[in-house]
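Enquirer: heads up, no residue letters with this:
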């Protein structure tokens, strides 16, 4: 049985905390503005077919940046120090508890083998084939898989079948990029 070491929300928290470490108030304010702008842009983009979406990612990042900026102001921190972030430490304890609970539940359900997966979140873009109408929009979705190839295969398996999103508009997958965590972080 498959258990995820990190869920998308946990990736986002970890990514923001690692980027925020050592930032001063001016740098933090710039990151907050950037996160707010990205969330605003994501609200205007076409809606994705899955819950895990660019909008969800942008909103969760915005929330974390705003939370850390508020903490710095409240605690009078000259720069952000993750070790002084009580809520950040609590989030990590909750992640570890969720992981233990998921493994215990998997074993209790009779799973012979419990695999703790280090999946990442990939952004998959699909565009209409050249012969399709120009007015057909680009389809974007976000999926958790261990590799870019796995993400593309899953996207095609779910949406490439007869009547699926890709088939109706003559789409083909054009790019698969790691969205969470950023390349090189943590793994």
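Expert: Right, received. Where do you want to start? Since the structure is predicted, the reported quantities are computational estimates derived from the model, not experimental observations.
Enquirer: contacts and neighbour counts: CA atoms only from here.
Expert: Fine.
Enquirer: which residues of this structure fall in helices?
Expert: 8-20, 25-44, 54-75, 86-108, 148-159, 165-168 (DSSP state H).
Enquirer: for the third one, packing partners?
Expert: Right, helix 54-75. Contacts defined by 3 or more Cα pairs under 8 Å, 6 or more residues apart in numbering; DSSP states H and E place helix 54-75 against helix 8-20, helix 25-44.
Enquirer: quick one: that helix to helix 8-20, angle?
Expert: 50 degrees (axes from the mean of the first three to the mean of the last three Cα atoms, to 10 degrees).
Enquirer: right, so the helices and strands packed on helix 54-75: which one is the most enclosed?
Expert: Using mean count of other Cα atoms under 10 Å, the stretch among these with the largest mean neighbour count is helix 8-20, at a mean of 19.
Enquirer: ok, back up a step: which one, of the helices and strands packed on helix 54-75, ends up nearest to residue 121?
Expert: helix 8-20 (7.1 Å; Cα to Cα).
Enquirer: quick one: that closest one to helix 86-108, angle?
Expert: Using the same axes, to 10 degrees: helix 8-20 against helix 86-108 is 150 degrees.
Enquirer: chain center to helix 8-20, what's the gap?
Expert: 9 Å (Cα atoms, centre = their mean, to the nearest Å).
Enquirer: How about residues contacting it?
Expert: 28, 52, 57, 60-61, 64-65, 80, 82, 88, 91, 95, 121, 180-182 (Cα atoms under 8 Å, 6 or more residues apart in numbering).
Enquirer: another structure for you, compare them:
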């Protein structure tokens, strides 16, 4: 049984906390403004077919940056220190508890041995295939997978069938697969 070491919202939280470490209030405020701008940009993008989307990720990041900015102001921190952030510590404890519960449930089920996997979130962009209609926006999807190749395979398996997202309007082909979470240099 596959168990995710990190879920998408956990990747966002941990990524923001790790990037905020050592930043002062002014730099955190700048990150808040950037995160708010990303949310605005994500809102004008075409809607994605899954809950996990560019907008979802941008909103989660914005909320974490705003939370950290409020904490710095409230606690009058000179710089943000994750070990002094009770909520960040609690988030990590909750993640570890989730892992323990998931592993115990998998072991009780009697199926395959539990496998803890470090999946990432990938952004899969498509573009119209040659000779197809160009009037529809090219679809973007976000999926959790262990590798870029697996992400592309899963996107095609879900959306490449007849009537699927990639088959509408004459067809699309996968143009790029990029790691969205964690961002390069974050966590692992």
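Expert: Good, I have the coordinates. Computed from a predicted model, the values in this text were never measured in an experiment.
Enquirer: tm score of chain vs chain?
Expert: Overlay of the two chains. TM-score (TM-score structural alignment, normalised by the length of the first structure): 0.97; 187 aligned residues with a Cα RMSD of 0.9 Å.
Enquirer: about what we covered before: nearest to residue 99 of the first structure, out of the helices and strands packed on helix 54-75 of the first structure?
Expert: Once those are compared by Cα to Cα, helix 8-20 is nearest, at 11.4 Å.
Enquirer: What is the burial count for residue 84 of the first structure?
Expert: Number of residues near residue 84 of the first structure (other Cα atoms under 10 Å) recorded here: 13.
Enquirer: quick one: contacts for it?
Expert: Counting by Cα under 8 Å, 6+ apart, there are no residues that residue 84 of the first structure touches.
Enquirer: what about it, distance to residue 77 of the first structure?
Expert: Separation of residue 84 of the first structure from residue 77 of the first structure (Cα to Cα, to the nearest Å) stands at 9 Å.
Enquirer: related to what we said a few turns ago, which of the contacts of helix 8-20 of the first structure are buried?
Expert: 28, 52, 57, 60-61, 64-65, 80, 82, 88, 95, 121, 180-182 (16 or more other Cα atoms under 10 Å).
Enquirer: and the two most separated of those residues?
Expert: Top of the distance list for those (Cα to Cα): 52 and 80, 28.5 Å.
Enquirer: check contacts around the nearest residue to residue 132 of the first structure once chain neighbours are set aside.
Expert: Excluding the flanking residues, the one nearest residue 132 of the first structure by Cα to Cα, 6 or more residues apart in numbering is residue 170, at 6.5 Å. Going by Cα under 8 Å, 6+ apart, residue 170 of the first structure touches 128-129, 132.
Enquirer: picking that back up, quick check, nearest of the buried ones among the contacts of helix 8-20 of the first structure to residue 145 of the first structure?
Expert: residue 121 (6.5 Å).
Enquirer: From residue 112 of the first structure, how far off is that closest one?
Expert: Taking Cα to Cα, one finds residue 121 of the first structure at 27 Å from residue 112 of the first structure.
Enquirer: rewinding a little: could the helices of the first structure go into a markdown table alongside distance to residue 138 of the first structure?
Expert: As requested, the helices of the first structure are arranged in a markdown table below (distance: least, Cα to Cα, whole Å):
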| stretch | distance to residue 138 of the first structure |
| --- | --- |
| helix 8-20 | 23 |
| helix 25-44 | 14 |
| helix 54-75 | 14 |
| helix 86-108 | 34 |
| helix 148-159 | 14 |
| helix 165-168 | 10 |
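Enquirer: who wins for proximity to residue 136 of the first structure among these?
Expert: Using Cα to Cα, these put helix 165-168 closest to residue 136 of the first structure, at 10.3 Å.
Enquirer: tell me, how many neighbours does residue 106 of the second structure end up with?
Expert: By other Cα under 10 Å, neighbour count at residue 106 of the second structure equals 18.
Enquirer: swap that for residue 87 of the first structure, sorry
Expert: Residue 87 of the first structure, neighbours per other Cα under 10 Å, totals 13.
Enquirer: How about residue 24 of the first structure?
Expert: 16.
Enquirer: which residues touch it?
Expert: So residue 24 of the first structure contacts 78-80 (Cα under 8 Å, 6+ apart).
Enquirer: which of these show up in the second structure as well?
Expert: Retained contacts for these in the second structure, judged by both residues aligned by TM-score structural alignment, their matches' Cα atoms under 8 Å, are 78-80.
Enquirer: Of all the residues in stretch 85-103 of the first structure, which ones are buried?
Expert: Neighbour-count burial for stretch 85-103 of the first structure [16+ other Cα under 10 Å]: 88, 95, 98-99, 102-103.
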